[in-house]
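Visitor: starting from these lines, generate the structure:
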Amino acid sequence: MKRALILCVALFRLPLLASPIPDFPFVNVTGASDIEVAPDTATITFTVLEYNEDPGEATATVNSSLRAITDEVITLGVEASGLTADDFEKRAIRIQTENNQPLEIKGYEVSREVRIKIEKIENYTAVVQVIMKKENVGSISSYFDTTRREEIELELVGKSCAEAKKKALVLSKGVGVDLGGVFAVSDTDFSSFGGEFGFGYGGGGMLLGGAGRSDAPVFVPATIKLYASVSVLYRLGSEGVAKD
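Guide: Presented below is the predicted three-dimensional model:
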């Protein structure tokens, strides 16, 4: 009866395991931890876009805008190596003709996605203002991060494992058995919550946070949240009893 009860508890708490169920009593627990830290780096992503009846002229305008932005942000302290751009994208803009004739090409939309890595967070606001003042720039978003991410992630994993073990001890004592050793452990993805801000592209102008103008204030968040969680499978019973 006790073994059946233990297996029921284990099955109920096993949403993350894809492998076959072990043939011994076990319990699966998760532990999580997070911390808020001040960001010290940022990556800005945006799209330079131009429409023209002549695709060559549209491409030239995109190149001109990109060169202007590059020159300005470099003067603000951004490293040239921190600027990257994807290949050009070209989309034909078509209109419906009379009498259901084949769609006629009205012009072409040429675009290019660009990313700027800002190593010094104090340069962020000035760089964003340069980008937002350009008429043919849209889809602006920013991702904030910390150079201490790897160090912090290791600390969070340790705390998450400790929390998972506490949960496992409570469950094992609740059913009157010893907590055994670890059979399996896995870590889930790390995430950064509150570290992303989006700027909408509104046809005739730029929108910040759903409202405002291109000269609306931009800011660096005071903190970003780093998060880690682990899933641990413990044996139940006297074999390989875990130490408190």
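Visitor: alpha carbons only for contacts and neighbour counts from here, please
Guide: Will do.
Visitor: against which helices or strands is the biggest strand by length in the chain packed?
Guide: The longest strand of the chain (DSSP state E) is strand 104-118. With contacts defined as 3 or more Cα pairs under 8 Å, 6 or more residues apart in numbering; DSSP states H and E, strand 104-118 has these neighbours: strand 41-52, helix 55-75, strand 83-85, strand 89-95.
Visitor: buried residues in the next helix or strand after that strand?
Guide: Next in sequence after strand 104-118, counting helices and strands by DSSP states H and E, comes helix 124-132. Going by neighbour count (16 or more other Cα atoms under 10 Å), the buried part of helix 124-132 is Tyr124, Val127, Val128, Gln129, Val130, Ile131, Met132.
Visitor: what's next to the helix or strand that comes right after helix 124-132, contact-wise?
Guide: Using DSSP H and E, the helix or strand that follows helix 124-132 in sequence is strand 137-145. For strand 137-145, contacts defined as Cα atoms under 8 Å, 6 or more residues apart in numbering pick out 39-49, 131, 192, 195-201, 206, 224.
Visitor: name only those of those residues that count as buried.
Guide: 39-49, 131, 192, 195-197, 199-201, 206, 224.
Visitor: sorry, back to before: nearest to Asn136, out of the helices and strands packed on strand 104-118?
Guide: strand 41-52 (5.4 Å; Cα to Cα).
Visitor: and the angle for that closest one with helix 124-132?
Guide: 10 degrees (axes from the mean of the first three to the mean of the last three Cα atoms, to 10 degrees).
Visitor: okay, the helices and strands packed on strand 104-118 in TSV with distance to Lys167 next?
Guide: Below are the helices and strands packed on strand 104-118 laid out as TSV (distance: least, Cα to Cα, whole Å):
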stretch	distance to Lys167
strand 41-52	36
helix 55-75	51
strand 83-85	46
strand 89-95	52
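Visitor: next, the structure of the following sequence, for comparison with the previous one:
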Amino acid sequence: MLERFAAALLLAAAALPGMAADLPNHPFIHVSASADQYLMPDVGEIDIDLVSLEPDAELALRFINERLEASRALFAQHGVAPEDVFVQDVVRRPRKLDAAPDGQGQPMETRVSLHLTVRDLGQWTPLLRGLLVLKDVESLAVAFNRSDRDKIEAELLAQALAKARLKAQDIARGVGAKLGPATGVSLAPLKNLTQAMGLANDANARIPAGRRNKPHGEMALVQAMRLAQNVDVIYRIGAGK
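Guide: This is a model prediction of the structure:
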């Protein structure tokens, strides 16, 4: 199996002249590897919108300000510092979710978006439960992170590169060759190369990052997060073992 795989790689440039610009111009081994880790977060983030459907603009603004003050009091009660609460501008616009009744104009809404960072996750569950019972809150979304994420991702990158090299060494030994130096490294799939060789990764297998719009009951729980690092590496094939 290894011999057939390596032979296909060795003949790739000659077999696919139309893709020469996408393929290395030397005998090569192309490997993918990944490393991941599940761990508990130490930072949480929350996004919410406060909304008023009051048709009178002045009353709606007053209502939003009252909701803002109530929200800030809740945040302070659970240890969220004022500088960790970001409040966007208040906007007034046509309501997108509701159809206007016959013979009436389109309903208006007054909305303000808040983003807060929660650094004491011991307060996460009571804070979320407090938010979930507030009226006129929409678009609630949460995310978790690590304050040492850069360090963890650097360690995962080193692990993924080590796995890639071991995999490439096994392939080289299997075909009686020596593994040469790495000539290309990518943290994302090498799309032109993988497609040309018929080795394209399944995009659905990758876990996307982003905000978590989960059922409200789950949002109130601090949940483990997965950090992962993927690498694609091209190694030159040397002669002999």
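Visitor: TM-score for these two?
Guide: Taking TM-score structural alignment, normalised by the length of the second structure as the basis, the two superposed chains have a TM-score of 0.76; 214 aligned residues with a Cα RMSD of 3.3 Å.
Visitor: returning to what we had before: chain center to the longest strand of the first structure, what's the gap?
Guide: 23 Å (Cα atoms, centre = their mean, to the nearest Å).
Visitor: so who does the spatially most central residue of the second structure touch?
Guide: Most central in the second structure under Cα atoms, centre = their mean is Ala209, positioned 1.4 Å from the mean C-alpha point. Contact analysis of Ala209 of the second structure by Cα under 8 Å, 6+ apart lists nothing.
Visitor: that one sits in which helix or strand?
Guide: Using DSSP H and E, no helix or strand contains Ala209 of the second structure.
Visitor: measure it to Ser186 of the second structure for me?
Guide: 19 Å (Cα to Cα, to the nearest Å).
Visitor: quick one: map Asn213 of the second structure onto the first structure.
Guide: Structural alignment (TM-score structural alignment) places Asn213 of the second structure against Gly198 in the first structure.
Visitor: just give the closest residue to its match, not the sequence neighbours.
Guide: Ser141 (4.5 Å; Cα to Cα, 6 or more residues apart in numbering).
Visitor: tell me, how many residues neighbour that neighbour?
Guide: 17 (other Cα atoms under 10 Å).
Visitor: how close does it get to Leu208 of the first structure?
Guide: Ser141 of the first structure is 10 Å from Leu208 of the first structure, by Cα to Cα.
Visitor: what's the answer for Ala60 of the first structure, then?
Guide: Counting by Cα to Cα, the gap from Ala60 of the first structure to Leu208 of the first structure is 28 Å.
Visitor: mind naming the longest strand for the second structure?
Guide: strand 225-238.
Visitor: the inter-axis angle of that strand versus strand 137-145?
Guide: Orientation of strand 225-238 of the second structure against strand 137-145 (the same axes, to 10 degrees) gives an angle of 50 degrees.
Visitor: okay, strand 225-238 of the second structure sits on what stretch of the first structure?
Guide: Using TM-score structural alignment, strand 225-238 of the second structure pairs with 224-237 in the first structure.
Visitor: now that stretch, how far from the centre of its chain.
Guide: Using Cα atoms, centre = their mean, the offset of stretch 224-237 of the first structure from its chain centre is 21 Å.
Visitor: buried ones in it, by neighbour count?
Guide: 224-237.
Visitor: how about a markdown table for the residues you listed, with distance to Ile21 of the first structure added?
Guide: Converted to a markdown table, these look like this (distance: Cα to Cα, whole Å):
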| residue | distance to Ile21 of the first structure |
| --- | --- |
| Ile224 | 38 |
| Lys225 | 34 |
| Leu226 | 32 |
| Tyr227 | 28 |
| Ala228 | 25 |
| Ser229 | 22 |
| Val230 | 18 |
| Ser231 | 15 |
| Val232 | 14 |
| Leu233 | 11 |
| Tyr234 | 13 |
| Arg235 | 12 |
| Leu236 | 14 |
| Gly237 | 17 |
